[in-house]
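Asks: I would like to see how this sequence folds:
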Amino acid sequence: MGWIITIIIGLIAGAVAHRVLNSRGGFIGSLVVGLVGALVGGELAHLFNLHMTGGILDRLIIAVLGSILFLFIWKKVFK
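Replies: Below you'll find the model as predicted:
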């Protein structure tokens, strides 16, 4: 069940990141951006000592912020 929630959160986070940065990305692109963004966001939250409750909303916010950061850097590097 945890993997399914993670995939759903990754899809939502990736779709939001693509929308915010006016980027194109299909189902797989949004999933990859969202999952990588969730990892990036989680590491940054740990680095800055942010204490999250571990709920779905916390995970979604961290994943969206990490996805936006990841996609922004990706676009700057590979443009």
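
Asks: from here on, contacts and neighbour counts on C-alpha atoms
Replies: Fine.

Asks: is it true that Ala17 touches Ile62?
Replies: No: counting by CA atoms under 8 Å, Ala17 stays clear of Ile62, with 11.8 Å between them.

Asks: please say which of these two ends up with more neighbours.
Replies: Between Ala17 and Ile62, counted using other CA atoms under 10 Å, the more crowded position is Ala17 (28 against 23).

Asks: please provide the structure for the following sequence as well, for comparison with the first:
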Amino acid sequence: MSIIAWIVVGIIAGFIAEKVTGRDHGLLTNLVVGIIGAFVGGFIASLLGFEFREGFNIASIVVATIGAIVFLWILGMIQGRRGR
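Replies: Here you go, the predicted model:
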């Protein structure tokens, strides 16, 4: 996937994950969360046996968004434990 596609998918996935989890991030944070989410989502999808084409498509956005939500959930769990 080209770097521009990674950026666009990352921003979209990060934005959707932000809205689903009720957080409030900026554009750069959404990008980072979305790209990390793409790795997490890809790892989860491969563990479950899913195969999909890489690139800028709906499947990539869905996988990256699910990964970003999982990443934000784990991050929230870690931050919640530190706050106790």
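
Asks: picking up where we left off before, mutual contacts of Ala17 and Ile62 of the first structure, please.
Replies: Common contacts of Ala17 of the first structure and Ile62 (CA atoms under 8 Å, 6 or more residues apart in numbering): none found.

Asks: all helices of the first structure, in order?
Replies: Taking DSSP state H as the criterion, the first structure carries its helices at 2-20, 27-47, 56-77.

Asks: from Val9 of the second structure, how far out is Ile58 of the second structure?
Replies: 9 Å (CA to CA, to the nearest Å).

Asks: swap in Ala38 of the second structure?
Replies: Relative to Val9 of the second structure, and taking CA to CA, Ala38 of the second structure is found at 8 Å.

Asks: do the same with Val20 of the second structure
Replies: For Val20 of the second structure relative to Val9 of the second structure (CA to CA), the value is 16 Å.

Asks: who has more neighbours, those two?
Replies: Val9 (26 against 11).

Asks: what is the end-to-end distance of stretch 13-31 of the second structure?
Replies: Counting by CA to CA, the terminal residues of stretch 13-31 of the second structure are separated by 8 Å.

Asks: ok, how many other residues are close to Ser60 of the second structure?
Replies: The burial count for Ser60 of the second structure: 21, using other CA under 10 Å.
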